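**Student:** Provided below are the primary sequence and the corresponding predicted coordinates.
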Amino acid sequence: MTVRSGSTAAKRRSCNGLTGIHMKLLLTSGGIANPSIEHALVDLLGKPIAEANALCIPTASYGHPWCTPSNAYRFITGQSPARMCDLGWKSLGVLELTALPSLGKARWEPWVRAADALLADGGDALYLAYWLRESGLSALLTKLPELVWVGLSAGSMVMTPRIGPEFVGWKPPSGGDETLGVVNFSIYPHLDNKDLPDNTLANAKKWAAGLNAPAYAIDDQTAIKVVAGAAEVISEGKWQLFTP
């Protein structure tokens, strides 16, 4: 396994290739945590945040055993420690994926098409992947190349091929640890987070070895920007790229 490291303000292109959904991605561990990540978001939007419309997706939090309804409330109202909904969007709405199947696409699809960004909260990545498929949203995303997906923790991991058994909590009916596979690398979030003492580089290396595929370990000051099949690390913190 080859390990490549990054440092403050480092940027690197690697792990090229989207595998089906040609949209713009900003995959973060801890939200829009610093000016570099915020600049990357504005670049993806192609306009100031104050001129952009966003929908936030709290769904993943309901599937995680550590989360309660208060987590979703704090995320939606911008009271979460991770900055996403409190960036000064032109408009902000809530898109709850579990509600979409009962509404019908004619009702909710125009909301998504009118948005510039989807903000996906953390929680359980497998639960989020399940409801992205069940709701029909994942299929719609294939038709919206200019839409920006902004992920937070599980909201980022959902776009990867696998999360690894270490991150399995809620178990989908099909079993396994497969997520959407939009990108061809996996993500280990919250590297060296003081509130998550098990999220060490040593444990990230063990996790990556079990995947046998490209994988990033990123801290909360790091994000991965993906456009037109190219992945770029945006960081004011620490990250590692593991390759088989």
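**Tutor:** Yep, it's here.
**Student:** Please make it C-alpha for all contacts and neighbour counts, starting now.
**Tutor:** OK.
**Student:** Regarding the residue positioned nearest the centre of the chain, what is its secondary structure?
**Tutor:** Of all residues in the chain, the one closest to the mean position by C-alpha atoms, centre = their mean is Ser156, 1.7 Å from it. Here Ser156 is recorded as helix under DSSP: H, G, I helix; E, B strand; the rest coil.
**Student:** take a look at this one as well, against the first:
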Amino acid sequence: MRALLTSSGITNGSIHGALVDLLGKPVAESNALIVPTAIYPFPGGPGMAWRAISGQAPSPLAGLGWKSLGILELTALPSIDESAWVPTVRDADALLFWGGDPLFLATWMRRSGLTALLPTLRPDSVYVGVSGGSIAATGTFVETYTEPPRGTDGPLESEKVVFTTPQGDVERLLVTARGAGLVDFAVIPHLDHPQHPDASLTNAEKWAARIPVPTYALDDESAVSVVDGTARVVSEGQWRLFHP
């Protein structure tokens, strides 16, 4: 399976071109399923999920003009026969993992059986991640939280770290957890975005120091394309690679 891990979706021509290259055909000839699951733990999650699914979110993904687009809600899958949803996943050209809480997403990828299914999908199918959806694609990831996360299988470990923000120093909980294992690196999205002070360059360096694999810090104009295990940065903005 191929991957396109983005900070904020298909935000520019270079990232769009990388998506088309991975699909091997135009978006208009490709079938996709969008996974909104990661957004539900956030306040206002249902509304944000609707905007993502309907293509009305600021980050372009669902509204790219897909040949067909369906919804894959992971929390529903354990109560459904696999024969009802697995063939649909196998037929999809792209799986679109929306942003949100990567620990919650990784938990439901495992509980639903999707994590085990991913390695068996077509080699030319594409995992497209946005923010938390990109974070969850790695084998081991670290995410920041203000409070211990709930509704998950639990972290591998956690520690408190002081981050610097425009409002002053704040304490964050850095949680290490298991992802889908689709790639052998990690992602820190929204590098130097004013609305994501945890991901300033200074904080990203502290964050990446706790991650046991190479880590790409990506701004919203950057992504990582992966084919046959080889990663390539696609960017019209800023990015940084941290080594463990």
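**Tutor:** Alright, I've got the coordinates. Not measured: the values here are computed from a predicted model.
**Student:** returning to what we had before: now for the residue nearest to the centre of the first structure: which residues touch it?
**Tutor:** Leu26, Leu27, Thr28, Ser29, Ala120, Gly122, Val150, Ile187 (C-alpha atoms under 8 Å, 6 or more residues apart in numbering).
**Student:** What does Pro155 of the second structure correspond to in the first structure?
**Tutor:** Using TM-score structural alignment as the criterion, Pro155 of the second structure maps onto Gly175 of the first structure.
**Student:** do the same with Ala76 of the second structure
**Tutor:** Per TM-score structural alignment, Ala76 of the second structure is aligned with Ala99.
**Student:** Can you tell me, leaving aside adjacent residues, what's nearest to that match?
**Tutor:** Taking C-alpha to C-alpha, 6 or more residues apart in numbering, and ignoring the residues beside it in sequence, Ala99 of the first structure has Ser135 as its nearest neighbour in space, at 8.0 Å.
**Student:** residues touching the one you found, list them.
**Tutor:** Contacts of Ser135 of the first structure (C-alpha under 8 Å, 6+ apart): Leu97, Thr98, Ala99, Leu100, Pro101.
**Student:** TSV please, covering these and showing neighbour count.
**Tutor:** TSV is the format used below for the contacts of Ser135 of the first structure (neighbours: other C-alpha atoms under 10 Å):
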residue	neighbour count
Leu97	20
Thr98	15
Ala99	13
Leu100	19
Pro101	14
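**Student:** Run a quick neighbour tally on the match of Pro155 of the second structure.
**Tutor:** For Gly175 of the first structure, the neighbour count with other C-alpha atoms under 10 Å is 10.
**Student:** Among the contacts of Ser135 of the first structure, which ones are in helices?
**Tutor:** Among the contacts of Ser135 of the first structure, the ones falling in helices (DSSP state H) are Leu100, Pro101.
**Student:** And the contacts of Ser135 of the first structure, which is closest to Ser235 of the first structure?
**Tutor:** Leu97 (30.2 Å; C-alpha to C-alpha).
**Student:** which stretches of the second structure form strands?
**Tutor:** 2-6, 31-35, 68-71, 94-97, 126-130, 140-145, 157-165, 168-178, 186-188, 215-218, 222-227, 230-235, 239-242 (DSSP state E).
**Student:** Can you lay out those as TSV showing distance to Trp85 of the second structure and mean neighbour count?
**Tutor:** Formatted as TSV, the strands of the second structure follow (distance: least, C-alpha to C-alpha, whole Å; neighbours: other C-alpha atoms under 10 Å):
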stretch	distance to Trp85 of the second structure	mean neighbour count
strand 2-6	21	29
strand 31-35	11	22
strand 68-71	11	16
strand 94-97	13	26
strand 126-130	17	26
strand 140-145	27	24
strand 157-165	33	15
strand 168-178	24	17
strand 186-188	29	29
strand 215-218	33	26
strand 222-227	26	24
strand 230-235	30	16
strand 239-242	37	18
